[in-house]
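> for reference, the sequence and a predicted model appear below.
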Amino acid sequence: MVEVSQEELKTGGSIEVLEDDFGSSPNVFIIAVSGGSASGKTSVCSRIFSDLGDKRVVVIDSDSFYKTPVLSEGQTIADYNFDHPNSVDFDLLYSVLHSLKNGKGVTIPSYCFKKHMRLPTGRYISPASIVIVEGIFVLFHPKIRHLVNMSIFVDTDDDIRLIRRIRRDTVERGREIDDILVQYEKMVKPSYDEYIYPTRRYADIVIPHYPNEVAVDLVVQHLRNKLRMDDLRKIYSNFHLIPSNCQIRQMHSIIRNKNTSGIDFVFWADRLIRLVVENALGHLQFEYQTIETPIGELYDGVQCNYKDKLCAVSIVRGGESMEIGLSAVCKDIPIGKILLEFQNPDTELDARFDKPNIIYCKLPEDIKSRNVFILDPILSNGFGVYSAIKFLLSKGVLQRKIIVLSLIIAPNAIHRICKEFPEATLITTEIDKNVNSDGFVVPGLGCFADRYFGTD
């Protein structure tokens, strides 16, 4: 079950947004795991941490950010509501997450539930690729949600949560059962209904009826893919993965679905292709210019005269399926074609390993003076693009002027292209796991050209 929210929960507090919020490190992935008290949040975090099995993941418990209670005259600790948002130091939590987001180590406080106070010594957290923060209010404040890349809500039945809370608080926190029940009825349950459960709407992923191993497995697999993507981007500065969002994930969900009709496949594939083209245009050289607006004001902008400086080369036949999306963005762009033949075209298995020969090409006459977009939607081992780049270099095209546009790519292709051609640029929207024995990327979408042109 996946839910995506577009609303914001209004809160009474406010937190100043630090100036470099939007310049934070793209390699730090923050996950917020929320849910009611004793819903299984800690178990989910422990499972994620254990399954990833490396030191690039840190887990932060938001319980560490409780404020030391300030009691009024006649008030006891039993009267203090730890299940109200005002009990959490959101300013400090925001500051810690912001620092980790920017790749900086931090010291987080330690809170003692037996003494009900912060301890004088904290715990140092080193920078990590993935930061997991868990707690009942981690999705409550908008500024905290602003820093989070993935949000999870663990949705567990009330009676199960109550049983777990009794077990936990008696064993770990030395409390009496009667005190636990009074607090639950007076504070925990009302707070859950009013403040915590409404934040479920902000969760990207809702894990129902925990323990739910299938849902957690999906989260872990997504994070494994995330770590692999970051590793590749750290190795190759010329590799660009377009930042994923729900819109891009929806497009992939549609074009990868075997039951998607041909008409829908073409429509959504063209949309995704246009996003790749727009991203590729951003890698061209722009010139500053000042223009005058209709109200007589000046605007400092940029321009790129790509008509005389840009062309595309389709690798037949898959690359031809990207031409409509390209032309929708770059009107009247010259498009050349390259047709490849593998050394053993009758054997698909051998074709995965054999480097292809170019048996036909038609290129713009002035191609060596232009930037070149190479079009190939699915890259498995990258031999086709590899051969095309070699051929273009022999025709005088500068390596730094070559940009490869793809939709899905396997890791082998990234290594082959980016390592051999460090000045060329490779752009894609998703990295798949590997290539199967039939030469298809996994999980992939089958033969892109056949589905696009209706020949499957």
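Here it is on my side, so go on. Numbering: from 1, shown residues only.
> from here on, contacts and neighbour counts on C-alpha atoms
Fine.
> what is the subsequent helix or strand relative to the stretch of helix or strand Leu339 belongs to?
Element membership of Leu339 [criterion: DSSP states H and E] is strand 335-341. Sequence-wise, the next helix or strand downstream of strand 335-341 (DSSP H and E) is helix 348-351.
> A further structure is provided below for comparison with the first:
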Amino acid sequence: MLVIGIAGGSGSGKTTVAQAIVSKLGDENVALISQDSYYKNFTHLPFEERKDINYDHPDSVDNQLLLNHLDQLRRGQAIEVPIYDFSQHARTCKTTHVPVKPVVVIEGILILSDRALREQMDIKVFVDTDPDVRILRRVMRDINERGRSLESVYDQYLTTVKPMHEAFVEPSKRYSDLIIPEGGHNEIAIDLLTSLLERYMSAGAKNPLQ
């Protein structure tokens, strides 16, 4: 099993790159996991307290559960990925069944900031996109998909998203094997990455970068 980590700032295009890999290689070959699904379970806290948690800090993510799930997949066992409700800032009681596949893609802003996670990755990718583009994408996503108000998105960006990006996300770029400028719009970089993965699947190489 080959594990690919795709990091980058919020709104950088990580999900677009990950979905492009799935599209080119086929969903029968790729399991896509979002680190957003692994926010810690704060359902014991009132909503007003949950919404004020700094979800852009590494401490908000249950990386141990993600590591356990990667270990299960390597041992040939399917996993149940949590489903997170962003409008309620809490996990739901439902999960997503993820079977074992030749390639696992993990995408998230903080996946390269955690050493234990990095050590589980065969290829580490950082999606590098202009900050103005990222914030505009985040505004649209959080309002349209996550039920947030413009004011709440604005406040969150200034108080947590921007400072946490500078403290944890941007510095993690140095751990990447590949940097993809402009995210999903960079078709050449995506084609290069998927060609490497196709070589892995066809030849059974341990790591296509070697």
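Thanks, I have it. These figures come from a predicted structure and were not determined experimentally.
> quick revisit: what range in structure 2 matches the strand holding Leu339 of structure 1?
On structure 2, no counterpart of strand 335-341 of structure 1 exists by TM-score structural alignment.
> residue in structure 2 paired with His222 of structure 1?
For His222 of structure 1, the residue aligned by TM-score structural alignment is Leu196.
> got the contact list for the nearest residue to that match once chain neighbours are set aside?
Spatial nearest neighbour of Leu196 of structure 2, excluding adjacent residues (Cα to Cα, 6 or more residues apart in numbering): Pro208 at 5.6 Å. Residues counted as contacts of Pro208 of structure 2 (Cα atoms under 8 Å, 6 or more residues apart in numbering) are 196-197, 199-200.
> out of those residues, which is most surrounded?
Counting neighbours by other Cα atoms under 10 Å, Leu197 leads the contacts of Pro208 of structure 2 with 24 neighbours.
> how much does the longest strand seen in structure 2 stray from structure 1?
Secondary structure assigned by DSSP state E gives strand 90-98 as the longest strand of structure 2. Following the fit onto structure 1, the mean deviation recorded for strand 90-98 of structure 2 is 1.2 Å by mean Cα distance after the TM-score superposition for structure 1.
> in structure 1, what range does that strand match?
Taking TM-score structural alignment, strand 90-98 of structure 2 hits residues 117-125 over in structure 1.
> and stretch 107-120 of structure 2, by the same measure?
Counting by TM-score structural alignment, stretch 107-120 of structure 2 falls onto residues 134-147 of structure 1.
> ok, and for that stretch, which residues are buried?
Of the residues in stretch 134-147 of structure 1, 134-145, 147 count as buried by neighbour count, 16 or more other Cα atoms under 10 Å.
> quick one on the thing from earlier: same for the strand holding Leu339 of structure 1, what does it pack against?
strand 310-316, strand 357-362 (3 or more Cα pairs under 8 Å, 6 or more residues apart in numbering; DSSP states H and E).
> what's the angle between it and strand 310-316?
Note on geometry: by axes from the mean of the first three to the mean of the last three Cα atoms, to 10 degrees, strand 335-341 of structure 1 and strand 310-316 are set 30 degrees apart in direction.
> sorry, back to before: so the match of His222 of structure 1 sits against Leu209, correct?
Yes - between Leu196 of structure 2 and Leu209 there is a contact under Cα atoms under 8 Å: 7.4 Å.
> Lys101 of structure 2: what's it in contact with?
1, 28-31.
> go on, Ile403 of structure 1?
By Cα under 8 Å, 6+ apart, the neighbours of Ile403 of structure 1 are 280, 371-374, 424-427.
> what of Pro163 of structure 2?
Counted by Cα under 8 Å, 6+ apart, Pro163 of structure 2 has zero contacts.
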